[in-house]
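Test case, fold it:
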Amino acid sequence: MSDQIATLGQLLDGAGTQWRAFDIGRHITKLDKQQFLAIEQAQVPYPYPLAGHAWLAIQFWDAKASKEPYVWFLKFPLDEQSKLVSASRDHFADMVIQALGTEITGEKADGKLDNNPYVFTPNANKLAAFNAQVKVLLKQPASQYYEYAQLYFSAKLGFDNWQSVALQGIADFALRLDNDQNLSNLQKAWAHLPLEVLQPLSAMLEHVAIPPTLSELLLAQGQTAINNSDTIALTAALRSMSKGQAQGLCAQLVDATLNSALKSDSDVLLTIAGRCFVQLEDPERLHIFMDNCAQHQKIEALFPSIFADLVAIPTIRPHLLGLLRKEDRSEALARAIGRLFS
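Prediction:
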């Protein structure tokens, strides 16, 4: 790698592009350029690690051309402190320079990085949500599937007629709740949505800072799901609220869940760890949550995998390590922690 190019930001700037970076591991979250530079220089840990990696989408475009932006979906390893392993980033940048030089946009760039070890393809839900979010940011029209999804959520097609509603249409609808009557229609529709729509919809809403009115409705729906022992409806509510503006309402549903009959259900625990992780920055709630993970009997690997996932998150790590030294632990939690080191 040349002395002049030490970061991806410099590579993109040197190629004359406009660019922005997103984390797409847990929620799709735009990363501030100064924050991204600090991450690249290993000055700060990566804020949202998942499975020991940073999962990034870097969108860039030639300011002089009118073509659609390019996107690199990149996966880089993190060290034990959740800091970027710069050798991997350097290796990727070297491969880009060797394959493309500084011509990283234009026809010559198409397909040149397809076999790059750091490039990955997000799953269908993540890809649809990312495409929808980018169109909103660029003030571009939604996909061709959006209007049909609007019709569906406005109850004009019948909620059982979901088969023709495209995943991209659901994503566009979820990312445009402040358009038309979308929010109002969704609130009226929620209780009537079949699972085939509820599940992909919640996979889109988990990337949206939904307004408090929708979180209030989801809190009530989640509490009903707890009373009915309906894990699918509960996890849909938790996912949909997880990035909402009213984090206090999300905390209420997490607390209600952790004190319910569903408190040791694996899907529920994995949803809280993966999506509602912000709520686990509270040491007392984290203690209760990890105790519930320890009580889970069916999947032996559940506790160690959730521990490994959460201990990598910089805002949770000190509280989780503090739990290792805490004396007033249940016997189940003490045993589960002991097995981590055996």
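
C-alpha only now, for contacts and for neighbours.
Fine.

Surely Asp94 is in contact with Ile5?
No - here Asp94 does not reach Ile5: they are 9.6 Å apart, not a contact under CA atoms under 8 Å.

Nearest residue to Ala251 in space, ignoring adjacent ones along the chain?
Nearest residue to Ala251 in three dimensions, chain neighbours excluded: Gln279, at 6.0 Å (CA to CA, 6 or more residues apart in numbering).

From Met290, how far out is the one you found?
13 Å (CA to CA, to the nearest Å).

Thr102 too?
Distance from Thr102 to Met290, by CA to CA: 48 Å.

Tell me where the stretch 51-200 of the chain has strands.
53-62, 70-77 (DSSP state E, counting those that start in this stretch).

May I see those arranged in JSON lines, with distance to Gln10 and mean neighbour count as well?
Shown next, in JSON lines, are the strands of the stretch 51-200 of the chain (distance: least, CA to CA, whole Å; neighbours: other CA atoms under 10 Å):
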{"stretch": "strand 53-62", "distance to Gln10": "13", "mean neighbour count": "22"}
{"stretch": "strand 70-77", "distance to Gln10": "15", "mean neighbour count": "18"}
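
next up, for comparison:
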Amino acid sequence: MQTNQVLLQDSITVIIAHNAISSEYKMTAQISTLGELLTSAGTQWRVYDIGRRITKIDKKQFAQIENTHVPYPYPLGNHAFIAIQFWDNQATLDPYVWFLKFPLDEQSKLIVASRDHFASMVLEALGTQLTGEEAQGKLDNNPYVYTPNANKLAAFNALMKCELKRPASQYYETVEHYFANPELQDWQNLALQGLADFAMRLEHGNNQANLMSRWTSLPEQVQSPLAAMLEHVAISTELTEFLQAQLEKQTPEHLTGSINCLRSMSGSHGLGLIAQSVDYLLDSELAEQPDVLLTVAGRGWETLTDPQRLYTFMDKAAHCTQIEGLFESIFADLVAIPMLRPHVLGLLRAQNRSETLSRAIGRLFS
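Next up, the predicted model:
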């Protein structure tokens, strides 16, 4: 498969940094948040989390995050990974994007000094003229700007084109044709960006029906990257139910197939169906497979607000010995998520824990 890394071409200009520098700056008295900076520059803007799942963050919530009134809702590795899309209606039709990575404190709140440092560097380099040709390349040495991986870039590009009502990439038609014609087996001609465009356009034509008809026969080289795109999509209840049924048909030998089903449905609004699939996996022979545990933690974390499910999950993680430090890593990841933090900390006081889970929790403090 061609893994074309299309950097939001044709519709979005991306500002990406490759080096880091360190210096001290303070924001001006007139501009105290990124939201104010973007607004004062005369731009329209949107914010997305792109760490766990590409999720829009509304402006009110983002203001609360910037003012540390609330923790960042989707922390990953003690950082907030965000994409800010902005455009100047007077100057250009093409939006710009900053991919930013900011550190968080132990309560998952934004470390304001880092945000201030970034904004001050922007003001020094660009002033309030954030768009236009003169802005290009002036943030190349910014330590808070980073390059997402190819999967995230492809998914974000596809989503932005849908939201902006722009045409899909040149790779989309090949993927659409592949799914519409079951006799075609030349998956090597499919591009990652085309799969992303297809995933974001399941409601177009017969795309969803064609996906369901081909799902079980898809080679892993197509199904796995497609699952990496679908996890960012709020798929329909019908497709969620289909994927749940397919997951429960998998045998222990089909580990990748089970993971792909869970990843693909994880962005659905059918949280109950996702929870049922997590329960099924936790009650199966796959429950102590590191990849399954990591997929549940990374994609199905919303289901772990249920105390019994969380206990079962963490107990399985404690019993998994294939990767050293897996339990500690999962605990640190989940306890940082605001919606899960009280539940995860509750495990420290839980009665009648298994001996293995108790020992694993003890290692957290050794």
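
What does the residue nearest to Ala251 of structure 1 correspond to in structure 2?
Correspondence of Gln279 of structure 1 to structure 2, assessed by TM-score structural alignment: Thr303.

Check Pro49 of structure 1 too.
Match for Pro49 of structure 1 (TM-score structural alignment): Pro75.

could you redo the strands of the stretch 51-200 of structure 1 as TSV and give each row distance to Phe173 of structure 1?
Formatted as TSV, the entries for the strands of the stretch 51-200 of structure 1 read as follows, by distance: least, CA to CA, whole Å:
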stretch	distance to Phe173 of structure 1
strand 53-62	21
strand 70-77	22
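
nearest to Gln35 of structure 1, of those strands?
strand 53-62 (13.3 Å; CA to CA).

what's the average distance of the closest one to structure 2?
Here strand 53-62 of structure 1, set against structure 2 after superposition, deviates by a mean of 0.3 Å using mean CA distance after the TM-score superposition for structure 1.

Burial check on the residue nearest to Ala251 of structure 1, number of neighbours?
21 (other CA atoms under 10 Å).

That one contacts Gln252, doesn't it?
No - under the criterion of CA under 8 Å, Gln279 of structure 1 makes no contact with Gln252, lying 9.7 Å away.

circling back: confirm the residue nearest to Ala251 of structure 1 sits in a strand?
No - counting by DSSP: H, G, I helix; E, B strand; the rest coil, one finds Gln279 of structure 1 to be helix, located in no strand.

measure it to Phe303 of structure 1 for me?
18 Å.

can you list contacts of stretch 358-366 of structure 2?
Stretch 358-366 of structure 2 is contacted by residues 318, 327-328, 348 when judged by CA atoms under 8 Å, 6 or more residues apart in numbering.

Look up the counterpart of stretch 312-328 of structure 2 in structure 1, residue range please.
Against structure 1, stretch 312-328 of structure 2 falls on residues 288-304 (TM-score structural alignment).

chain center to the matching stretch: distance?
22 Å (CA atoms, centre = their mean, to the nearest Å).

Give me the contacts around that stretch.
Counting by CA under 8 Å, 6+ apart, stretch 288-304 of structure 1 makes contact with 258, 263-266, 269, 280, 330, 332-333, 336, 340, all of which sit outside it.

if we can go back for a sec, from the neighbour counts alone, determine which of Thr102 and Met290 of structure 1 ranks first.
Under the criterion of other CA under 10 Å, the comparison of Thr102 of structure 1 against Met290 puts Met290 first, with 22 against 16.

three-state assignment of that one?
Per three-state DSSP, Met290 of structure 1 ends up helix.

And Glu355 of structure 2? What does it align with in structure 1?
Checking TM-score structural alignment: Glu355 of structure 2 goes with Glu331.

Kindly apply the preceding question to Gln276 of structure 2 instead.
Counting by TM-score structural alignment, the partner of Gln276 of structure 2 is Gln252.

and that match, that's in a helix?
Yes - under three-state DSSP, Gln252 of structure 1 sits within a helix.

okay, now it: neighbour count?
14.

what secondary structure does the closest residue to it other than its chain neighbours sit in?
Nearest non-adjacent residue to Gln252 of structure 1, counting by CA to CA, 6+ apart: Leu219, 7.7 Å away. Secondary structure assignment for Leu219 of structure 1 (three-state DSSP): helix.

Thanks a lot, catch you later.
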